[in-house]
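**Student:** Just a sequence and a predicted model for now, questions to come.
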Amino acid sequence: MMNASLSTPLRVAIIGAGQVADCVHAAYYATRPDLQLVAVMDNRLPQAQAFAERYGITGVYQDVQQMLHDATPDIVSVCSPNRFHFEHVMAALAAGCHVMCEKPPAMTPQQAEQMRNAARKAGKVLAYDFHHRFSHDAQLLRDAVQNGVFGEIYVTTAQALRRCGVPGWGVFTNKALQGGGPLIDIGIHMLDAAMYVLGFPAVKRVTAHSFQKLGNRKNRGQFGEWDPATFTVEDALFGTLEFCNGGILRLETSFALNIREQSVLNVSFCGEKAGAMLFPAHIFADVDGELHTLAQRDETDDQRHLRSMEAFVQHVLGEPVMIADAEQGVVIQQLIAALYNAAETGECVELC
């Protein structure tokens, strides 16, 4: 970590010049006078050049090592396809940089563990952009859990569902580059949000079922067109985590599922004293058959991405703020791997 009173702006480099790098990472960094965007790397040189022009970045590269050597950044954002997260994070840590990496941490739990260990050894911050936990909604529910409002929470349901929302861009349908489909793309976000609110309870076992019924047959949806012949990921997965404390978390996630709603992105919590929905946050209890609201938020919180980035930078500057850290990244990666393993084998995966 660094002293927050530094007068020289920290040098920032970005790996991967795609949408999230543009709309989230660079967009946030550009708002801070104590940060300077100095380099961008992408193997698609025209895209990297256009990205650099938008943000006044002088260094444009197609090679990570060359960028790290020439630009000497203090901070690196890793926004490359999932397959490359491990090598790009490890290279940035080896170069002495703090790292903000897009989700998922990596392709395997073993890679996530190596990334955590490398960050520890280097004494650098490694954070992941699990931005939903930075919503005011998640914080309200997390505080309520810590204050005992719910009593024992024994059933949690996390949903990240789309009726026909296969991404028509990028590599989202390519298992070799992405690692999977909706589970590793959108389901992972609601899984992290649920685990954060619950306080990351230990998981005992995992069961799951996955399906490929629509993505390899249809070719068009709300996010454009795709080639069903190259659709190699699951289009839906349903799993259950059994916690060591006796509770369960049911996870439902899909790119394409015949549901009424166009999309569902939410988590519900059922405790012995009260229940809750996450988005927007609503804590409630039944009193003699009538629903009583204990706390709620009405407005939509669209600043969670910003707060995720801000927390990372403030942590780098030495402030003890919450981040989605490398240790929790390992846990989430282990759960994703267990869900895929259980779905593939049809067997229960024991974790403790």
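**Tutor:** Here it is on my side, so go on. Numbers count the residues shown, from 1 in each chain.

**Student:** contacts and neighbour counts: CA atoms only from here.
**Tutor:** OK.

**Student:** residues making contact with the longest helix seen in the chain?
**Tutor:** Secondary structure of the chain per DSSP state H: the longest helix is helix 326-345. Residues outside helix 326-345 that contact it (C-alpha atoms under 8 Å, 6 or more residues apart in numbering) are 104-109, 112-113, 115-116, 119, 126-128, 183-184, 188, 191-192, 206-210, 237, 239, 348-349.

**Student:** and with 7 Å instead?
**Tutor:** Residues from elsewhere that reach helix 326-345 (C-alpha atoms under 7 Å, 6 or more residues apart in numbering): 105, 108-109, 112-113, 116, 126-127, 184, 192, 206-210, 239, 348-349.

**Student:** Go through those and flag which are in helices.
**Tutor:** Using DSSP H, those in helices are 109, 112, 113, 116, 192.

**Student:** Let's have those in JSON lines, adding neighbour count.
**Tutor:** Formatted as JSON lines, these follow (neighbours: other C-alpha atoms under 10 Å):
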{"residue": "109", "neighbour count": "20"}
{"residue": "112", "neighbour count": "25"}
{"residue": "113", "neighbour count": "20"}
{"residue": "116", "neighbour count": "24"}
{"residue": "192", "neighbour count": "23"}
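
**Student:** did I read that right, residue 161 in a strand?
**Tutor:** Yes. Under DSSP: H, G, I helix; E, B strand; the rest coil, residue 161 falls within a strand.

**Student:** hmm, back to that, so which bits of the longest helix of the chain are buried?
**Tutor:** Across helix 326-345, burial judged by 16 or more other C-alpha atoms under 10 Å covers 326, 328-343.

**Student:** Next: stretch 287-298.
**Tutor:** Here stretch 287-298 shows residue 296 as buried, counting by 16+ other C-alpha under 10 Å.

**Student:** And stretch 61-76, by the same measure?
**Tutor:** 61, 62, 64, 67, 68, 71, 72, 73, 74, 75, 76.

**Student:** Wait, the fourth one touches residue 58, no?
**Tutor:** No. Using C-alpha atoms under 7 Å, residue 67 makes no contact with residue 58, being 11.4 Å away.

**Student:** check contacts around the spatially most central residue of the chain.
**Tutor:** Centroid-nearest residue in the chain: residue 130, 3.5 Å away (criterion: C-alpha atoms, centre = their mean). With contact set as C-alpha under 7 Å, 6+ apart, residue 130 has these partners: 103, 189, 192, 324.

**Student:** Compile those into CSV and extend it with columns for distance to residue 6 and secondary structure.
**Tutor:** Below are those laid out as CSV (distance: C-alpha to C-alpha, whole Å; DSSP: H, G, I helix; E, B strand; the rest coil):
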residue, distance to residue 6, secondary structure
103, 29, coil
189, 34, helix
192, 33, helix
324, 24, coil
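
**Student:** Which pair in those has the greatest spatial separation?
**Tutor:** 189 and 324 (11.5 Å; C-alpha to C-alpha).

**Student:** here comes the other one, which I'd like you to weigh against the first:
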Amino acid sequence: MKKYSVGVIGCGHIARKAHLPNIASKYRLTAVSDVSADRAEAAKNDFNAEYAFDDYKKLLALKEIDSVHICTPNYLHVPIALEALEAGKHVLVEKPLAINAEDAALVFAEAEKRGLKAMSANCYRYITESAIIKSFVDRGLLGDIYYVNVKALRRRGIPPYGAFTNKELQGGGPLIDIGVHQLDLAMYLLNNPRPLRVTGYTCAKIGNTPGHAWADRGKWDPEKYEIEDLACGFVHLEGGAVLNVETAFAANIKEDVFCVSLMGTKGGADTKPLRIYTEDQEVLLDAVPAHLSMTNIYAAEIDGFYKAVEEDSPVPVRPGETVNVLKIIDGIYRSAEEQREILLQ
């Protein structure tokens, strides 16, 4: 594979954890950019980039850059992606690719028009457990999937840093931040059925009131808390299956839960911890792995993107899949606001 020349815009936590090390180890990390010149320079030094900028437009002006990874706050994803595409760069955009489905569709349309690749970074597909369950589903071993339960719940996990509690900059709270990962995984396991209608509920009961206990992420500021701390939704899918989703940054539960559960006519499955539930000769059986090999999910995601660039093949996270997930999120937020079921177009 060609050693692609890559630029990274935004040098915060997700860039340093997921993108920069896995680009530097296999591709050419040409430039980094961040509104903080110190952060950009630190990333340049730590990951041996050639250039560091405090203005992403200077990065986009470099002709040698083939692609750009966008790791900024959510509200900047779309405008930067559109500028990058206009500059002739492929784009890998941290989730959520956009804060609504309509804006995501604009990015994909622009990429298609220019013959470039655009992809949302949804790494949960690459977790070992996800691949195993996907294989069971695709081979028909679980039968017809009729119910899916999606959970992305933290007991106390409100991010006290960055723009995470700013609704205008992030587009929402746990639903669009951590729920989007689990929703993408669920829809991927189901082979992306079209969402038809959704009912949603959101509330802020903990994040916006002082005096609550906080955990290892640190203490947040209740006066600057503009998002939900709980969101849930019920979605009807094409083909007859239904999906229930629960997400929270803060909830009075026993422990954090991140799991997609499937119920089918022949069997069921949980992603975390991995369990397969089935039956044989009138005996109920639970399958538990004796060993699971771990995958570098960020490297797998990045390599999958560049394989699509190299072969001019569809990106692993297809545009229609990303748009459908964002339609569900849009619908949950709108349903919660209008207190009615929303029909999805």
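**Tutor:** Thanks, I have the structure now. The structure presented is a predicted model; accordingly, all values stated were derived computationally and were not measured.

**Student:** TM-score of the superposed pair?
**Tutor:** The TM-score (TM-score structural alignment, normalised by the length of structure 2) is 0.94; 343 aligned residues with a C-alpha RMSD of 1.9 Å.

**Student:** what's the matching range in structure 2 for the longest helix of structure 1?
**Tutor:** Aligned by TM-score structural alignment, helix 326-345 of structure 1 falls on residues 319-338 of structure 2.

**Student:** mean shift of the matching stretch relative to structure 1?
**Tutor:** Its match in structure 1 and stretch 319-338 of structure 2 itself, once the structures are fitted together, sit a mean 1.3 Å apart by mean C-alpha distance after the TM-score superposition for structure 1.

**Student:** What segments of structure 1 are helices?
**Tutor:** Using DSSP H, the helices of structure 1 run over 19-20, 27-29, 45-55, 64-71, 85-94, 109-122, 136-146, 175-178, 182, 188-198, 304-316, 326-345.

**Student:** Adding distance to residue 13 of structure 1, write these out as TSV.
**Tutor:** Formatted as TSV, those follow (distance: least, C-alpha to C-alpha, whole Å):
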stretch	distance to residue 13 of structure 1
helix 19-20	14
helix 27-29	10
helix 45-55	11
helix 64-71	8
helix 85-94	10
helix 109-122	18
helix 136-146	29
helix 175-178	23
helix 182	29
helix 188-198	25
helix 304-316	13
helix 326-345	20
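
**Student:** Which of these sits closest to residue 230 of structure 1?
**Tutor:** helix 175-178 (9.5 Å).

**Student:** Please work out which residues of structure 2 line up with the closest one.
**Tutor:** Going by TM-score structural alignment: helix 175-178 of structure 1 matches residues 167-170.

**Student:** hang on, the earlier thing: quick check: the farthest pair among the buried residues of stretch 61-76 of structure 1?
**Tutor:** So, the buried residues of stretch 61-76 of structure 1 by C-alpha to C-alpha: farthest apart are 62 and 74, at 19.1 Å.

**Student:** any chance of the buried residues of stretch 61-76 of structure 1 in TSV, plus distance to residue 227 of structure 1?
**Tutor:** Shown next, in TSV, are the buried residues of stretch 61-76 of structure 1 (distance: C-alpha to C-alpha, whole Å):
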residue	distance to residue 227 of structure 1
61	30
62	28
64	30
67	34
68	36
71	39
72	40
73	39
74	40
75	37
76	33
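
**Student:** now, among those, which is nearest to residue 6 of structure 1?
**Tutor:** Once C-alpha to C-alpha is applied, the member of these that ends up nearest residue 6 of structure 1 is residue 74, at 12.5 Å.

**Student:** quick one: what's aligned to that closest one in structure 2?
**Tutor:** Under the alignment by TM-score structural alignment, residue 74 of structure 1 pairs with residue 66 in structure 2.

**Student:** List the contacts of residue 209 of structure 1.
**Tutor:** By C-alpha under 7 Å, 6+ apart, the neighbours of residue 209 of structure 1 are 237, 238, 239, 343.

**Student:** Over to residue 308 of structure 2?
**Tutor:** So, once contact is read as C-alpha under 7 Å, 6+ apart, residue 308 of structure 2 ends up touching 314, 315.

**Student:** That one pairs with which position in structure 1?
**Tutor:** Checking TM-score structural alignment: residue 308 of structure 2 goes with residue 315.

**Student:** Relative to residue 266 of structure 1, how far out is its match?
**Tutor:** Residue 315 of structure 1 sits 28 Å away from residue 266 of structure 1, going by C-alpha to C-alpha, to the nearest Å.

**Student:** so how many other residues sit close to residue 249 of structure 2?
**Tutor:** For residue 249 of structure 2, the count of nearby residues is 27 (other C-alpha atoms under 10 Å).

**Student:** So for stretch 235-246 of structure 2, what gets flagged as buried?
**Tutor:** Quick answer for stretch 235-246 of structure 2 (16+ other C-alpha under 10 Å): 235, 236, 237, 241, 242, 243, 244, 245, 246.

**Student:** how about that stretch, which residues of structure 1 does it hit?
**Tutor:** Using TM-score structural alignment, stretch 235-246 of structure 2 pairs with 241-252 in structure 1.

**Student:** For residue 274 of structure 1, find the nearest of the helices of structure 1.
**Tutor:** Using C-alpha to C-alpha, these put helix 136-146 closest to residue 274 of structure 1, at 10.1 Å.

**Student:** which bit of structure 2 covers the closest one?
**Tutor:** Counting by TM-score structural alignment, helix 136-146 of structure 1 corresponds to residues 128-138.

**Student:** Other residues contacting the matching stretch?
**Tutor:** 142, 189, 271, 274, 293, 294, 295.

**Student:** how close does it sit to structure 1?
**Tutor:** So stretch 128-138 of structure 2 averages 1.8 Å relative to structure 1 (mean C-alpha distance after the TM-score superposition for structure 1).

**Student:** Enumerate the positions of that stretch that are buried.
**Tutor:** Burial within stretch 128-138 of structure 2, assessed by neighbour count using 16+ other C-alpha under 10 Å, is assigned to 128, 129, 130, 133, 134, 136, 137.

**Student:** re the thing from before, residue 189 and residue 324 of structure 1: who's more crowded?
**Tutor:** residue 189 (25 against 21).

**Student:** mind checking what that one lines up with in structure 2?
**Tutor:** Aligned partner of residue 189 of structure 1 by TM-score structural alignment: residue 181.
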